[in-house]
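Trainee: would you be able to build a 3D model of this:
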Amino acid sequence: MAQQQWYKGAVIYQVYPRSFQDTNGDGIGDLKGIISRIDYIKSLGVDAIWISPFFKSPMKDFGYDISDYRDIDPLFGDLNDFDELIAQAHQRDIKIIIDQVLSHTSDQHQWFLDSREDKTNDKSDWYVWADSKPDGTQPNNWLSIFGGPAWQWEPRRGQYYLHNFLTEQPDLNFHNPDVRKAVLDNVEFWLKKGVDGFRLDAINFCYHDALLRDNPAKPPEKRQGRGFSEDNPYAFQYHHYNNTQPENISFMQDIRALLNQYPGTVSLGEISSEDSLATMAQYTAGGDKLHMGYSFELLTNDYSCEYIRTTVQTLEERMTEGWPCWAFSNHDVERVASRWSGDNTINPAQCKMLTALLASLRGSVCMYQGEELGLGEAQVAFEDLQDPYGITFWPNFKGRDGCRTPMPWDAESGEHAGFSPEKPWLPVDSAHKYQSVKVQDEADDSILNAFREFMQWRKTHPALIEGDIEFIETAEPLLAFYRHFEGKSMLCVFNLAANSASLALEGTVLTAHDALPHQTGTLDTNNTLTLPGFGCFYADVN
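Mentor: Have a look, this model is predicted:
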C-alpha cells in the first residue's frame, strides 16, 4: 500500500500487553513479550499492531489512567524496550499504533496533584471543576460510565471535579488552550519516537458543555448499551452535554495538523456517542480531522444480517469522505466467539466465517488478540476479578476480565499455557488451553491457520481492501454484498446461521474463488448458491 494510504483496508492486530506474553515472571505481559512474539504476529498477515496503554499508571483502570504520558510503566519495561519494539516491527513491515488517552488523566498525574490544591495555582483550570449546588450536591446530573455520579468532591478546593469514568480518572478541561497544547505536545513525543499512528481512546469525551447543563432522561425502551451494561444507570440519560461537544471538531483538526507533519502517520478515533455513526462521519469528514473512526456498533449482541447490513449501510451513507474501521471484539466487550454463538459454544466454522466477514467489509479491520484462535469469553470467578467495572456491577454484569485473560501459547508448557512461569494477573481459562497457538499451529484446518490463509489471500484482492461496497437485499441468515474496484466486482456471501441456506443469483455470471481454502459455498448449474452452516462464498462477477 502507498505510504500515505497504508491504513486503508489495513488489518490492525490489537495487543493487550498485560495479557500477551510475560517475560520477567511477574505474571503480567510486557513489551519484551510483544517483541518475543513479533514473528507470530507477522505470520498472521496483519499490517499493524495497536498496543493498549503501557504508560506509567496506578493501574486503577489498567493503564487507561495515565500518570505520565511520556514514560513506560515499569510493569511493561522501559523506553529502550519500546524503541526495540518499533525497530523489530518496522523490520518486518509492521506498523505500530499506540493508544492515546487524552480526555482524562490519572488522579496521580502531577497536573491533577497541582490542580486540586487550590483555585489559584498554574494548573487550577486544567481540569473540570465546579461548585456544588446550594445544598452541597453535585453540580448537575451527569453520570459516570462506571456507575454513580460523574462528580467527586475535593476538600482541598472545596469543589467537585468531573470524571466520566472512574473517580481516579479526572477529566481534563479542553476549554483551556494550555491543556490542548500540553496534550498535543505529549502526542508529538511519541511521533518523534517513530510510531505510525494513534488509537484515540474515548476521543469524543474531550470537551464538556461549559454551561454544565443537565442531561435529559432517556425512556426505558431506548436504554440500549454501547459498550456498557444496559442496567447501568448511565443508560438512563441522553448524553448530550458531557461529551461530543461542537468544540471537539477543532481539536480533531489540531490532531490532524500535527500528524500531517509526520507523513504516513494516522489517527483512529474510538467514538461512543448518542449517534456514533453520525459522529464517526463528522469526525472523519473533510480530510482535515481523523483518518478513521470506529465505534461499538458491531460490538453488540445483535448478530442478525439485518442489523449488520443496516449499520454498515447507514455509515456508508453518512461517511462520504472518511474511512471506517470495524471490529467484532476488543478489550472492553465479551469475545465475539461467545457473544454471537447463541449458546456460548465455540464453533470453528463460525469463527472462520466471522474473520472472513469482518475482513470483507469496506474499511480497515481491528482484530483483537486471541480472535485468530477463536477464543471464547473466559469464565472468571468473582474472587479473581480485577476489573472495577465488573466488581461494581457483579453479578448482572461481570465486567471486562473475561476478554482480557492471558493468551494461551502452549498448553504443554505449564498450567499458565506458556504465558508466564508464575501465576498471571488473571487466570488462563482451562478451555483456552485446548485452543493454544501450538495446538492450532499443528492442525491444518485450525481457526488460526484459516485466519492466516484468508489474510494472505485477501492481500491479493484489491476490491476487499479499498473497493466500494454494495449490499444485496437477502433474507436471514444470508448476508451478501459486492465489493467494486476499478471496474471489477467481487461477490461476497456469508451464512450467519448453523443451518444451510440458498440464494438464487439469476442473471449473474460468476467465477468462484475455488482456491480460497475455507470457501464452502457451491454454485449449481441453475446459478443457485448453497451455503452450509456458517459458510462463505466469494466470486468474481464476469
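Trainee: please count neighbours and contacts with C-alpha atoms only from this point.
Mentor: Noted.
Trainee: any idea how far the longest helix seen in the chain is from the chain center?
Mentor: Using DSSP state H, we find that the single longest helix of the chain is helix 177-193. How far helix 177-193 lies from its chain's middle: 23 Å, per CA atoms, centre = their mean, to the nearest Å.
Trainee: so the helix or strand that it is followed by versus helix 177-193, what angle?
Mentor: Counting by DSSP states H and E, the next helix or strand C-terminal to helix 177-193 is strand 197-201. Counting by axes from the mean of the first three to the mean of the last three CA atoms, to 10 degrees, strand 197-201 lies at 140 degrees to helix 177-193.
Trainee: and this one, please, so the two structures can be compared:
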Amino acid sequence: MAVETGRVDDANWWRGAVIYQVYPRSFQDTNGDGIGDLKGITERLPHIASLGVDAIWLSPFFTSPMADMGYDVSDYCNVDPMFGALADFDVMMAEAHRLGLKVIIDQVISHTSDKHPWFIESRTSRSNGRADWYVWADPKPDGTAPNNWLSIFGGPGWEWDGVRKQYYMHNFLTSQPDLNFHNPDVQAAVLDTVRFWLDRGVDGFRLDTANYYFHDKQLRDNPPILYDAETGGLESDTNPYSMQNHLYDKSQPENIDFLKRLRALLDSYDNRATVGEIGDGPRSLTTLAIYTSGNDKLHMCYTFDLLGPAFSAGFIRRVVSTFQDTVTNGWVCWAFSNHDVVRHVTRFAETPEERERVAKLSISVLATLRGSICLYQGEELGLTEAELAFEDLTDPYGIRFWPAFKGRDGCRTPMPWDAEQDHAGFTTAGRSWLPVPPEHAAAAVDTQEHDPQSVLNHYRATLAFRKAHPPLFDGDLTFVDTHNHDLLVFIREKDNERLLFAFNLTREPQDFALPTTMKSCLPIAMPGFEVAVEEGVVKLAGLDAFCARV
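Mentor: You can find the predicted model right below:
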C-alpha cells in the first residue's frame, strides 16, 4: 500500500516539501562489498516513507572514478557499477513512486571528472571539436597561473596541462575540471543529460554548486576579503579560499539565462522541480533571491546559513528575516545537516546529555519555518559526528586539511539499522567503507523503532504535525517581538488558521508573556513538549517549545 505523503500530483508539491537526503555509499549494502547500493536504497525505502517525507534526494550514483565520492562524473547517463545498474535505478524509482515518494537526483554540472570523454578529447589539442568545452587559459609570461583564483580543496584553481601547454580551471580537485558554460554547445550537452533523466521519470534535481557554472571571461583576479569589523579577523584561516572575495570565479550574471533554459526544459514536463545549492558567502541570500524569483529559474535553493555552529534565537531570526526581506517571491529550502558539514547534533549540543533534546528541538524548529526542508539520513536517529582516525579517512578535503579540519567523512558513515549485527546491519562485508561508531550502532533504527520517546518517533510525530497544519506548508511567517531575545517566537498563518510558536534555544528556563491580543490562545499539543501557561505567561524550560492557535 502506498504511504500518503500529501500533494504528490500537485505541480507545487515542492513548496513546503520535506526532502530526505540519501547518501548511497552509506545507506545499505546488499552485495557484501562494504559499500551501499541502489538495491539497498530500494530495500530501505519503507523506512523513509514511514517518516512522512515527500521526496528523496540521492547524492551522485553516476559513473565516476570516485576521487570526490561521485561528485566527479565521467558519465552523466549511467550508474556506476559500484551502485548497480540502470535497471536497479528504475526499480528503485518505481518503488519510491509506489510509496508516494518523489525522486530528486544530484546534477553535478559545473565540472566533470578528468576521465570524462569530453575532457579527454578537450585536452588533446587546441583545435579539436571540444577544445573550448573547458576553461583553458595561457600562462602569464613568467609561467604562473592566469590569475589568483583558488581551489576550495586547497591550492591554486588552475592546473597545467603539458599537451595543450595551457592551464585549465578547477574549483575543486585537479581531477574535476570546470566546464566552459560560455560555450553554447556545452549548455546544450548538459541539458541533454538532464533530459535523459527527465525521460526516465525523475521528479527533480538538486543542482550542486548552482552558482559556479560561469566564470568571468576576462579572468580578473579576485580581491581579498575585507576584515570582519567585529572580530578583526578573516572569516576563516583554515582554508585560504575563504580569504578571497569571489567576485569573478562564480556567481556571474550569465548564469541567469542558463537557469532560464534549464527551467524551460523542466516546465516542458509535468510536476518537476529543482533545488539549487548556493555557496556565495555573505551574498548567498541575495544570489538565492535572484535565482528563484519570477518563476522562470530555479524552483528553490538552499544556502549554508543554517549549516554552521550557531543555534540561537537571535541568529535564526536574523537569517530568516534577511531571507524574507531579500527574497520577495522566491523560495528557500532550509537544512541543519547534509553530507558536507558536521552533523548538527554535534554542532548544537553543548553536552552529551542534551544531544537527544537538541535533536528533537532542532526538527521542531526546522519543521515550523517557512520554506521546504531537507533532512539528512541518520539525523532522524539523532546521530552525532563520527570521530575517525586519519587512516580511516577517504574524503580528499579532510585529508588535505588534516588535522586543522577533519573533513566530511564524519557525517558520511554508514546508516545503522540493527544494533546487534556487525556494522549495525549496513553490510555483511568484513569491513565497511567507513566504520560504524559504537555510539551510532547503539542508536540504530531497531532500537528506536518501538520506543515512543525516541528521536526517530519524534521525527515521525513532528512531520505528521507539520502535515496536519496547512500554514506550515506555505503560510506566512511573522516574527513576534519579545523583550526576551533568547526566545524565537513567530506566527505561521494561512487562510483562517494562525499558529503561534515559541522556542527556547537556551539551557535556562524562560518566560514569554503572551501579547494582550493572544491571551485567549488555545495551546496545541506539540510532539515532545509540554509547556505550561500560567496567567498569560508561557513557562518554557531549557530547550523547550510551545504552540498555540491564536
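Trainee: circling back to that earlier point, which residue numbers in structure 2 does the longest helix of structure 1 align to?
Mentor: The aligned range for helix 177-193 of structure 1 in structure 2 is 184-200, by TM-score structural alignment.
Trainee: residues touching residue 513 of structure 2, list them.
Mentor: With contact set as CA atoms under 8 Å, 6 or more residues apart in numbering, residue 513 of structure 2 has these partners: 536-538.
Trainee: rewinding a little: contact partners of the match of helix 177-193 of structure 1?
Mentor: Outside of stretch 184-200 of structure 2, the residues within contact range by CA under 8 Å, 6+ apart are 76-77, 90, 107, 109, 133, 179-181, 204, 258, 262, 265-266, 269.
Trainee: so the residue nearest the centre of structure 2, which of the three states?
Mentor: The centroid of structure 2 falls nearest to residue 338 when counting by CA atoms, centre = their mean (4.9 Å). Using DSSP: H, G, I helix; E, B strand; the rest coil, the structure places residue 338 of structure 2 in coil.
Trainee: that one maps to what in structure 1?
Mentor: Residue 338 of structure 2 maps onto residue 330 in structure 1, by TM-score structural alignment.
Trainee: do you know how far the residue lying closest to its match once chain neighbours are set aside is from residue 291 of structure 1?
Mentor: Leaving aside its chain neighbours, residue 330 of structure 1 sits nearest to residue 368 (5.3 Å; criterion: CA to CA, 6 or more residues apart in numbering). For residue 368 of structure 1, the distance to residue 291 of structure 1 equals 20 Å [CA to CA, to the nearest Å].
Trainee: how many residues are close by the residue nearest to residue 330 of structure 1?
Mentor: Residue 368 of structure 1 sits with 22 neighbouring residues when counted by other CA atoms under 10 Å.
Trainee: ranges for the helices of the stretch 401-542 of structure 1?
Mentor: Here the stretch 401-542 of structure 1 has its helices, by DSSP state H, counting those that start in this stretch, at 430-433, 437-441, 447-459, 462-466.
Trainee: flag every buried residue along the last one.
Mentor: In terms of neighbour count (16 or more other CA atoms under 10 Å), helix 462-466 of structure 1 has its buried residues at 463-466.
Trainee: kindly report the same for the first one.
Mentor: Neighbour counts using 16+ other CA under 10 Å place 432-433 of helix 430-433 of structure 1 among the buried residues.
Trainee: contact partners for the equivalent of residue 303 of structure 2 over in structure 1?
Mentor: Using TM-score structural alignment, the partner of residue 303 of structure 2 in structure 1 is residue 295. By CA under 8 Å, 6+ apart, the contact set of residue 295 of structure 1 is 270-272, 276-277, 280, 326.
Trainee: check the residues you listed and tell me the two furthest apart.
Mentor: 272 and 326 (13.7 Å; CA to CA).
Trainee: map residue 149 of structure 1 onto structure 2.
Mentor: By TM-score structural alignment, residue 149 of structure 1 lines up with residue 156.
Trainee: and its match, how many residues sit next to it?
Mentor: When neighbours are counted by other CA under 10 Å, residue 156 of structure 2 comes out with 20.
Trainee: that one and residue 406 of structure 2, how far apart?
Mentor: From residue 156 of structure 2 to residue 406 of structure 2 the distance is 21 Å (CA to CA).
Trainee: and for residue 112 of structure 2?
Mentor: Here residue 112 of structure 2 is placed at a distance of 25 Å from residue 406 of structure 2 (CA to CA).
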